[in-house]
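>>> Following is a predicted model, sequence given first.
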Amino acid sequence: MQFNELGLAEPIMKALASKNYVTPTPIQQKAIPVLLEGKDLCGIAQTGTGKTAAFALPSLDYFARNPRVTPVKGCRMLVLAPTRELAAQIAQSFRDYGRFLKLSVETVFGGVPIGKQIRALSVGVDVVVATPGRLLDLIDQRALTLKDVEIFVLDEADQMMDMGFIHPLKRVAKMLPADRQNLFFSATMPKEIEALAAQFLNNPVKVSVAPQSTTAERVDQQMYFVNQGEKQALLHLVLQSEEIDRALIFTRTKHGADRVVRFLEGAGIDAFAIHGNKSQGQRTTALQAFRQGKVKLLVATDIAARGIDVSGVSHVINFEIPNVAEQYVHRIGRTARAGADGIAISFVADDERPYLKAIEKTTRVKLEVTPLPENFMDAVRALPKPAAPKKGPSQSPQQQARRADGQRKYQDGQRQQRGTPDRAHRPEGDAPAKRPFNRRRSGGGGVGAHKGAVQRTGAPR
């Protein structure tokens, strides 16, 4: 099957031709005909299989054949994604595939003041791609309504569950109109995800292009048993011995990611970290440098496991293996994309052996054990000291000092006023903000005012 056999509208075919897209991927071949008929769909496919085009192309076809005025403070299509990076990636795909259609596309996630976002959405848009928390901040401020949504997409549903978005998703489900088309995509389908799907889907067609939780066939999976305190030395040796085009290095925590970067910089090795504590400017800068090949190493937490679509990633290194087995699938799915081969290397400490056992059970793959290098202990003794923490590129040292001082004063004032301890640390992602915090912080916009964002993509060219 080829794209010209699917019956897509001429402007979409023109956009596909400009990108030299001829043959749809398996998930696209199965999903697009179903969605063109207006049916609900539950799709199971690994990352990197073309899921975005599988729902973007038939949705754009619907808009091309059913032009309407955009609803004020509303949207015709809503796409929910777990991370900012994935939301931006999806929106860019809509802009590329719909470049010859007169459609507006908005991305809603952390990064700019909420006032800019409210203004951008006030006239209504065709497609909103959002993270759940930022979306609910807008709805709570009556800047956006979902009553006019005709197509709803929940992408990376299992990642949404892992990041604690179950309650925001249930809220969104109650706000959507009954008469709509629903598209539900997930790389894995445990019972919890099936229960979530039942809240959104109406007699869906189920499509799957791979057994659940399988790993990419073209990924050479290796592992080392190593003490936790010696992993940094092993990482240096692996980086010296491997021919690396681009490598993603995964840690379980934000602090761990920053620590790995400082050790690499101490050894004169350039690397960036990307995680939920980084500003949107820092995350964008790091991702662009990695995508353009200016830096070969990107150290990330699992927030980036599905939000990074970068070709040419030759290696995935699990500096710390995930404590959720399915995350391993998503991590190594960042390599061996578009028909290429890839290498996944995992460092396993003694306390991580239960995680390894769960991964091998879930993936049905026995990881190959690689012995430590002969000069390993010499490398441990010669490990350079980590570089000192440096200020982020998005702010000057003076700006960062003023902001930190302001945050301390604000938090002290809040504790004195409420008589309560520090507010719980907010999880990675864009979880909804608490209203009292919002009003104090930004006159009603809340965390949304200084962390929320909309990127105006405008009508596709």
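Perfect, I can see it now.

>>> all contacts plus neighbour counts: C-alpha atoms, from now on.
Noted.

>>> List the contacts of the residue positioned nearest the centre of the chain.
For the chain, G307 is the residue whose C-alpha lies nearest the centre (Cα atoms, centre = their mean; 2.8 Å). With contacts defined as Cα atoms under 8 Å, 6 or more residues apart in numbering, G307 is in contact with T83, R84, E85, L86, A87, Q89.

>>> Please apply the same query to I274.
For I274, the contact set (Cα under 8 Å, 6+ apart) comprises A257, Q282, R283, A286, L287, L298, V299, A300, T301, A304.

>>> mind redoing it with 6 Å?
When contacts are counted by Cα atoms under 6 Å, 6 or more residues apart in numbering, I274 is found next to R283, A300.

>>> here's the one I want to compare it with:
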Amino acid sequence: MEATNFKRFELKPFLIEALSAQRFSLPTEIQERLIPAIKNGKDVIGQSQTGTGKTLSFLLPILDKIDTTKDEVQAVITAPTRELASQLFDELKKLIEHCPEDNMIHAKLLVGGTDRQRAIDSLKNQPHIVVGTAGRIGDLVDEKALLVYTASMLVVDEADQMLDMGFIADVDKVASRMAENMQMMVFSATIPEKLQPFLKKYMNDPRHVQVEPKHVTASKIEHRIVPLRNRDKMKFVVELAESINPYLAIVFTNTKEQADEVTKVMQEAGLNVDCIHGGLQPRQRKQIMKQVKEVKMQYLVATDLAARGLDVKGVTHIINFGLPKDLDFYVHRVGRTARAGADGIAYTIFEQNDQQAVEKLLKRGIKFTYYDFKKGEWLKLDKPPLGVPGKRQKPTSNQEATTKGPKKETVNTGTGKAKAKPKKVKPGYKKKAKFKQAKEAQRERRISSRKK
């Protein structure tokens, strides 16, 4: 499949060849709107969620502008985490490998957690492009091992996360050492107010492109809410994980401590699981990500570190052990599944204090289905369980067990027909039933009035 639609950007032939090799034929919206601007040297802000094709929107024009006759740094690409930097570098290598041998572009990955002296030694010949974490790049600039004063292109990827993690100061330090005519490209899901001083300092009349996905999340994700009720949460997440038998599932937790605890409980239950979070040593994280890519585990427990931009292929299920405080991360989490046209299911274990968060997600356009898990079976509910926000839905056929309510217990009458077993009626049953119905109606009215 030839990347004919990219030809109108007048990119170098090796880039068209690389796109064809990866079966990319149609530019995404953000690529359509930003590639020409970046090629023309304009500062840009690309505001979009993961999965919109933003990485190629800056890699393609940067590679197109590299002058291989100059053995000097021409572009610096920064990311907030080692994993994201490594992923960007992998995408860059896929494009570079199609360069003609006599016109080769050289790139270097520079991240923390690796041998510092070895990194310094590797920079005796300056690369054309540097990809890495701002902290490590800044250290090597201070050491005068990396010479960025010749670089005229700077990419700040996942800028809002960079701000949250306190790395904007490191980016600022690197940017201040770069060429005066520097072109800055900033990519972020959101543009917080606190980011504005940094943008105004370096950007000159930037082209701001905001791309809203057609759906808040991929259309092939089914969002399922499962009430915890009075169950033990740790035991329940194990039962849930065992029941789905995924190709690869990611279990998201809100803290490193939770991630470690959930991993331990799942391992004790005999599940093939490991975890990744910011508290692990770089070597451990790299090793775990290698195992994930080679599909050597069935479950990965992760904090939101893994939710931003990490491209883990083959994820069939997401389990939210808890909803994130920042609901944008819900979108990032579930975006790990249903990629490249595949289906995916996202489970959220619901507790009573999640009510407000679910209401906000409903307002964002996320459609939930409601399930319960009893005695090893999934039961689809035709309305949200008590206390769970949502609208009553008609039951639909599904690949898993569905029901309008609890299965009636039956007795054999001897006639070949099953007859419902009569329930024992306790004293005051009707009075209690009426009182319960009145309480439920009162609660539904309160929920309805809050929504209005």
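Happy to help now that I have it. Predicted, not measured: the structure shown is a model, and the values here were computed from it.

>>> tm score of chain vs chain?
The TM-score (TM-score structural alignment, normalised by the length of the second structure) is 0.75; 370 aligned residues with a Cα RMSD of 2.5 Å.

>>> circling back: is it true that the residue nearest to the centre of the first structure lies in a helix?
No - G307 of the first structure: not assigned to a helix; according to DSSP: H, G, I helix; E, B strand; the rest coil it is coil.

>>> all helices of the stretch 151-300 of the second structure, in order?
Taking DSSP state H, counting those that start in this stretch, the helices of the stretch 151-300 of the second structure run over residues 159-164, 168-175, 196-202, 233-244, 256-268, 282-293.

>>> thinking again about what came up before, against G293 of the first structure, how distant is the residue nearest to the centre of the first structure?
Distance, G307 of the first structure to G293 of the first structure, by Cα to Cα, to the nearest Å: 18 Å.

>>> Please apply the same query to D158 of the first structure.
D158 of the first structure is 30 Å from G293 of the first structure, where distance means Cα to Cα.

>>> higher neighbour count, the two?
Neighbours per residue, other Cα atoms under 10 Å: of D158 of the first structure and G293, the larger number sits with D158, 23 against 13.

>>> What residue, apart from its backbone neighbours, is nearest the more buried one spatially?
Nearest residue to D158 of the first structure, sequence neighbours excluded (Cα to Cα, 6 or more residues apart in numbering): S186, at 5.8 Å.

>>> Please apply the same query to R285 of the second structure.
Nearest non-adjacent residue to R285 of the second structure, counting by Cα to Cα, 6+ apart: I276, 6.2 Å away.

>>> Repeat that for A269 of the second structure.
Among residues not flanking A269 of the second structure along the chain, V238 sits closest, at 7.3 Å (Cα to Cα, 6+ apart).

>>> export the contacts of G307 of the first structure to TSV and tack on neighbour count?
Converted to TSV, these look like this (neighbours: other Cα atoms under 10 Å):
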residue	neighbour count
T83	28
R84	28
E85	21
L86	24
A87	23
Q89	19
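
>>> The residues you listed: which two are farthest apart?
Farthest-apart pair in the contacts of G307 of the first structure is T83 and Q89; separation 10.0 Å (Cα to Cα).

>>> okay, now the counterpart of F252 of the second structure in the first structure: neighbour count?
Alignment note (TM-score structural alignment): F252 of the second structure maps to F250 of the first structure. By other Cα under 10 Å, the residues close to F250 of the first structure number 30.

>>> Can you find the partner of V226 of the second structure in the first structure?
Counting by TM-score structural alignment, V226 of the second structure lines up with Y224 in the first structure.

>>> got the contact list for that match?
So Y224 of the first structure contacts F347, V369, T370 (Cα under 6 Å, 6+ apart).

>>> could you check the distance from the residue in the second structure that the first one lines up against over to F321 of the second structure?
Alignment note: F347 of the first structure maps to I349 in the second structure; criterion TM-score structural alignment. I349 of the second structure sits 6 Å away from F321 of the second structure when distances are taken as Cα to Cα.

>>> do the same with L109 of the second structure
As defined by Cα to Cα, L109 of the second structure lies at a distance of 34 Å from F321 of the second structure.

>>> So the two - more neighbours on which side?
Set L109 of the second structure next to F321 and count neighbours by other Cα under 10 Å: F321 wins out with 22 against 19.

>>> Give me the distance between that one and R339 of the second structure.
F321 of the second structure is 22 Å from R339 of the second structure, where distance means Cα to Cα.

>>> cool, E97 of the second structure as well?
To R339 of the second structure, E97 of the second structure is 25 Å away according to Cα to Cα.

>>> of the two, who's got more company?
Using other Cα under 10 Å, the more surrounded residue of E97 of the second structure and R339 is R339, with 19 against 14.

>>> count of neighbours near the counterpart of A267 of the first structure in the second structure?
Pairing criterion TM-score structural alignment: the partner of A267 of the first structure within the second structure is identified as A269. Other residues lying near A269 of the second structure total 13 when counted by other Cα under 10 Å.

>>> again with Q258 of the second structure
Neighbour count for Q258 of the second structure, taken as other Cα under 10 Å: 18.

>>> re the thing from before, what residue of the first structure takes the place of the residue nearest to A269 of the second structure?
Aligned counterpart of V238 of the second structure in the first structure: H236 (TM-score structural alignment).

>>> So the aligned partner of G38 of the first structure in the second structure, which state does it fall into?
Taking TM-score structural alignment, the alignment pairs G38 of the first structure with G41 from the second structure. Taking three-state DSSP as the rule, one finds G41 of the second structure in the coil state.

>>> what residues are up against G41 of the second structure?
G41 of the second structure makes contact with no residue, according to Cα under 6 Å, 6+ apart.

>>> Distance-wise, check the residue nearest to A269 of the second structure relative to D90 of the second structure.
Computed with Cα to Cα, the distance linking V238 of the second structure and D90 of the second structure is 34 Å.

>>> Those two: who's more crowded?
More crowded of V238 of the second structure and D90, by other Cα under 10 Å: V238, with 19 against 13.

>>> Now stretch 56-67 of the first structure: buried residues?
Judged by neighbour count using 16 or more other Cα atoms under 10 Å, the buried positions of stretch 56-67 of the first structure are A56, L57, P58, S59, L60, D61, Y62, F63, A64.
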